[in-house]
Every structure is written in structure tokens, then in C-alpha cells.
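*Asks:* sequence first, then the predicted structure:
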Amino acid sequence: MKTEPNEVHNKPKLVTVFGGTGFVGRAVVAALAKRGYRVRVAVRKPEIAYYMGPLGNVGQLQMVQANIRNRKSVDHVLQGSDHVVNLVGVLSESGKQRFNAVHVQGAKNVAEAAKAASINMTHVSSLAADINSPSAYARTKAQGEIAVLEAVPTAVILRPSIIFGHEDRFFNRFANMARFSPFLPVIGGGETKLQPVYVGDVAEAVARAVDGKLMPGGVYELGGPDVQTFRYWMEDMLRVIMRKRAIVSIPWWLASLQAKVLGLLPNPCLTSDQVKLLKSDNVVSEEAKKQGRTLEGMGIHPEAVDTILPAYLWRYRVAGQYTKTGFA
């Protein structure tokens, strides 16, 4: 059979990513592009997302308009896709971005659209996901997982702990606070255990799920190599930015009261739901470790916080990168 000169064979698979312009999303898109996939980034406002172009080769990334809360737009954007990744989530509610609308109905929309298109799915949830949690964030994350697996039983669920990296909203937030405040608040004595995971490791886990290297229908728990208390991580952050600050414990009752007031602000730094969330440890379970449903089980050696933190928190030092010794 005669072949047309410009006919393209073995076209790379197309992966559609919801939430691809966020902190985690950009790392995921870069990891997929590096593997040679074509990536369709589904966003509500594609006109402000073209800065992502350099993450891939010319024509490798495509920005399209879609709203995870609108099933028709989800169906439309999945046309021609070979796999779909859902990264969309909210830490606090505002406007139409409600926990149920995004974590449950949004995830259900993507999963049912994936089922209709006969493609597989990777869904990024949270290590906090718990159907019985007093936190609406944790409950809806768990409900979203159930909705996804009901529609696509072969979907891979990834549950990361607190994610850190150059643009995170955890270490950056408290490091910035330390620039102006003489103390840092920790709720309930800061005894909640956390297992921060590097954004690059999460992106690699997503890419391996898209590659088909993870167990169909598997629920993986992603955490870094170190489990420490909230207080410890604050002390570690202060050591990296070379600042001395008092760490003040806020009783649970007072934190709840403050959260009720702060939660009324447009972009609250603390909500009642977040206080409830902090009452539970955020670490990988022993069951997941035994069954190999972790980064290590995937063959990924997770980056330690102390390896990455100095690479981006230096900007919070008194003299930035030129600060060599001494504490402020």
C-alpha cells in the first residue's frame, strides 16, 4: 500500500489532565511530556495557561477549556483521549468551589466520562481521605474515590500526604510568616504527625500509572521517607531559613474559635474544617507498606525534605542566598 509522504504513524498517546495548571499539575504535565505523551490540559481559563508551553515540545501540549463540574464539557474534552488524569481539589470552599461539587461530583463526572469513552483513569486523592472523618474535606475525598472506582474499576487512586516543592503552600506559607511574625502558631501542641512527599515523586507516580505499571484498581499511599510532628517540621523550616522564632501552641478549642472567624474571609488562612483535619495523623498506613502500595513499592525512592527544602526556602533568609551563617 502506498504511504502518503506526510502520513504520521505511531502517534503518541494523548493524556488529558484536569487540574494541570496547579502546583502538582505542572509537575505531572512535565513528567508526561518528558515520556513523549501528547498532553491535553483541561482548564477553566486556557487563555491564561499558555505559559505552560515550554514544558513540552512544539505542539505537544494543548490547552482546552473545561469545567470539571460540567459533565458536557468533560465529555467533550475527553474525545480522542487515551487516558485521563484528575488532579482537581480544593483545600477550602469558596463560591461554587464546594467540597462536594469538586471532590465528589467532579470526580464522578470525569470517571463516568472516562467510562463512556472507554479509557482508563488516574485519580489523585489525599492521604487524609476517610469516609468517617469529621472533616468534610477528608470525607468528600473518600466519596470521590468511591465514585471513581464504581465507574472505572481499573482506575488507579493515588493518595499523597502533604506535598512539598518550590511552589508549595505548606513550607512557603510558614516561612513567609516567619519573616514578619515573632512566633509561629501550632495547633494542639503541633503533635500531629505528617509525612511530606516531594511533588516530583508524586508526578512520577502519576506518570507510572499512565504507563500502566501500577495495579489496576489499586489505591496507593504516597509519603516521603520521614515521619515527624508538625512542630518538628516548623523547627526544621526555621533552621533552613536561619530564623529564630518562638513556636506557640494553640489549644484546639481556641483554634476552632479562631477558624470560625477567619473562615469568613475570602481567602482564609485557617478554617474549621482544617482544624478538624489536623486532629488526625497524615501518614502512610502499615497495610499499604506491607502490600507495596507506596512509592517504595513502585520502585521510587522518595526525596527527603531536607534534600529539597534549602533549594527554595533560601529566599526567606535575611540576606537570601547570600546568608551563610547566623540566625535572625
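*Replies:* Happy to help now that I have it.

*Asks:* please count neighbours and contacts with C-alpha atoms only from this point.
*Replies:* Fine.

*Asks:* ok, for residue 245, nearest residue in space, not its chain neighbours?
*Replies:* Nearest non-adjacent residue to residue 245, counting by Cα to Cα, 6 or more residues apart in numbering: residue 183, 5.0 Å away.

*Asks:* residue contacts, that neighbour?
*Replies:* For residue 183, the residues meeting the contact criterion (Cα atoms under 8 Å, 6 or more residues apart in numbering) are 245-248.

*Asks:* and the comparison structure, right after this:
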Amino acid sequence: MNILVTGGSGFVGQEIVRELVSRGHAVWAGSREGAAVAGARGVPLDVTDPGSVLRAVAHSNPDAVIHLVGIIAEKGNQTFEAVHVQGTRHVLAAVPRGARYVHMSALGADPESGSGYSASKARAEALVRTSGLPYIIFRPSLIFGIGDDFFGRVLRELVRTAPIVPQIGDGSFPFRPVSVQDVARAFATAAESGTGVGETYALTGPEEYTFRELLQQELSAIGKKKPIVPVPLALMNLAVPLMNLLPSPPITRDQYAMLKEGNTAPNEPARTVFDLPMLRLPDQLPAIVANATE
């Protein structure tokens, strides 16, 4: 099969590309730079530019399109609306009518969410469902693996820089992180087989953790022992906007909103439907923090 992957040079994109290539597919990795990725051909693709999307699709002539492009924080004209909603609109308009379409959403996607990220993901899903394409939507939880941003950077910096570890509120917010390998397998299987067409699947891992337990896991992985100190939500509500005045805030307003909402769901039916190995966070975390860049 010819398969086009938008966002093919990203953390998740590279893993999906590798999985598809290992299965013998002809893969095009779409990115702004258009660079080759992990055995796939590169193709320039900017989802905010409909002409760029049309050219990438014409060049790759795909039997399936995997749309991954997303941002965690807004910057300049790279807004959630422009990238998640309008970008998805541009890709959907360009996909050949007979091609399968596999969409990366997010667990917690909800038009009423206090997170701009989650609300925009929900609006993008609505476009997918009315596109007329044979679609599959995946909603991953926090994705872990070597090179990830949350466990390899955000949480790592949170637990290693200060003599104490700040915990948001009572730390009870639940999460069910999923490995990038499980995510890649689900996307690749959906693209090549059409399994699950017309369905939306949560992608979560085998174990659920509270936010406090994630902090403890991260401390253990870096070999540190520090006190975890709860920070009242009232104080966090004042501190986060001030942090966002910094050029590179340790946590954005949107990330804070998502953390408070939690991020969990059962791993069925995706685990069975896509035959996922369900890799465990504690087994992977030491390698993730060891390979994190400063």
C-alpha cells in the first residue's frame, strides 16, 4: 500500500513510519521540511496550507492517510484552531475518496473542555465524522517512549530541578499512559486492514496511575528521593498565569487544564481489536529519562 503520514517526522510519527515500513508498505512522511524518515520517503507538507496538502497527496497517491499533525502549545499563527481544526479540514478535502483515513485525536477531546487543545481536537473529530471518508479515530492518552515530551522533559524537569517535588493539588488526577509502540501498532493495523472503520477508540495502557504516582515513578526512574509537596489548586491557579509570562513556561495554561481533568479510559476494545502488546510504563521509564536531552 501507499501510505501518507502527516507529521511523519514527529515523536509518534517516526514510530508509526517505522512500523509501516517494517510491514512492507510504501510510506511517505509528510513534514514542513520534507525530509526522509526511518526508511520512508519525505514529502513537504504544511497542513495550514491547503495547496501544500494537495501537492503532498498528489505526490504520494495514497491508499491510506494517517493524520497526526498536532501542537501542544500555541505560538504565533500556529494556533489550535489553525493546526487541529483547519489543518484537519485541509487534509480531509485532499484525501482521495476511496482512501482510508486514520485520525490522531486525543483522550479527553471535548468541545466543552476548559483546555483549548482538547476542545479543538473535538472540533476536528466532528469534521472527520462528516467527511464521507472511511475513517478510524484514535484517542491516545499520555504517550510514553524514548523522545517523548511529557515523561522525557516536563515531568523529568519537575522532579529533578528543585529540592522538593511540587504536586498539583491532592495529586489524585488519574492517567493511563500508553506506549508509543502500542500506538504505532494500532495506527498501522487500522491503515492497512481497515479494521475499525467508522469507530473511535481510546488508546490507553495496561495500568492506571494518579498524578502523584507518576511523580513517584519519575523519581524512581532518575534514582532520586525527594519529598512530594502538594500545592493547593488555588495557589496553582494564580501561579500558572504568571509562569506563562516566561518565554518557555514550565507548564502552559492548557497543560495545566488537561492535568486537572485527568486522562484515563479502559484499554478495551482497542487492545483486543488491534492486538496490542500493552507495554508498561515502569519498564520503559528508566530508558526514557536516560535518553532525554538536556
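*Replies:* Nice, I can see it. This structure is a prediction, so every number in the text was calculated from the model and none was measured.

*Asks:* now what about the TM-score between them?
*Replies:* Overlay of the two chains. TM-score (TM-score structural alignment, normalised by the length of structure 2): 0.92; 289 aligned residues with a Cα RMSD of 1.8 Å.

*Asks:* could I get the contacts of residue 183 of structure 1 as a markdown table with secondary structure?
*Replies:* A markdown table is the format used below for the contacts of residue 183 of structure 1 (DSSP: H, G, I helix; E, B strand; the rest coil):
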| residue | secondary structure |
| --- | --- |
| 245 | coil |
| 246 | strand |
| 247 | strand |
| 248 | strand |
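
*Asks:* residue in structure 1 matching residue 243 of structure 2?
*Replies:* By TM-score structural alignment, residue 243 of structure 2 lines up with residue 262 in structure 1.

*Asks:* give the burial count for its match, as a bare number.
*Replies:* Residues near residue 262 of structure 1, counting by other Cα atoms under 10 Å, number 16.

*Asks:* OK, contacts around it?
*Replies:* Residues in contact with residue 262 of structure 1 (Cα under 8 Å, 6+ apart) are 268-271.

*Asks:* which part of structure 1 lines up with stretch 224-232 of structure 2?
*Replies:* Residues 243-251 of structure 1 are the counterpart of stretch 224-232 of structure 2, counting by TM-score structural alignment.

*Asks:* ranges for the helices of structure 1?
*Replies:* Taking DSSP state H as the test, the helices found in structure 1 are 23-34, 71-77, 99, 107-116, 136-151, 171-180, 199-211, 230-241, 252-262, 272-277, 286-291, 295-298, 305-308, 310-313.

*Asks:* where's residue 131 of structure 1 relative to residue 178 of structure 1, distance?
*Replies:* Spatial separation of residue 131 of structure 1 from residue 178 of structure 1 under the definition Cα to Cα, to the nearest Å is 35 Å.

*Asks:* got it, and residue 85 of structure 1?
*Replies:* When Cα to Cα is the yardstick, residue 85 of structure 1 and residue 178 of structure 1 sit 36 Å from each other.

*Asks:* repeat for residue 46 of structure 1
*Replies:* Spatial separation of residue 46 of structure 1 from residue 178 of structure 1 under the definition Cα to Cα is 35 Å.

*Asks:* can you verify my assumption that residue 285 of structure 2 contacts residue 220?
*Replies:* No. Between residue 285 of structure 2 and residue 220 no contact is recorded; they are 9.1 Å apart, counting by Cα atoms under 8 Å.

*Asks:* more neighbours, these two?
*Replies:* Under the criterion of other Cα under 10 Å, the comparison of residue 285 of structure 2 against residue 220 puts residue 285 first, with 21 against 15.

*Asks:* residue 85 and residue 178 of structure 1 - which one has more neighbours?
*Replies:* Set side by side, residue 85 of structure 1 and residue 178 give different neighbour counts by other Cα under 10 Å, the larger being at residue 85 (28 against 22).

*Asks:* residues contacting that one?
*Replies:* Contact analysis of residue 85 of structure 1 by Cα under 8 Å, 6+ apart lists 15-18, 121-124.

*Asks:* please apply the same query to residue 76 of structure 1.
*Replies:* Under the criterion of Cα under 8 Å, 6+ apart, residue 76 of structure 1 has no neighbours.

*Asks:* give me the aligned partner of it over in structure 2.
*Replies:* In structure 2, the residue equivalent to residue 76 of structure 1 is residue 55, according to TM-score structural alignment.
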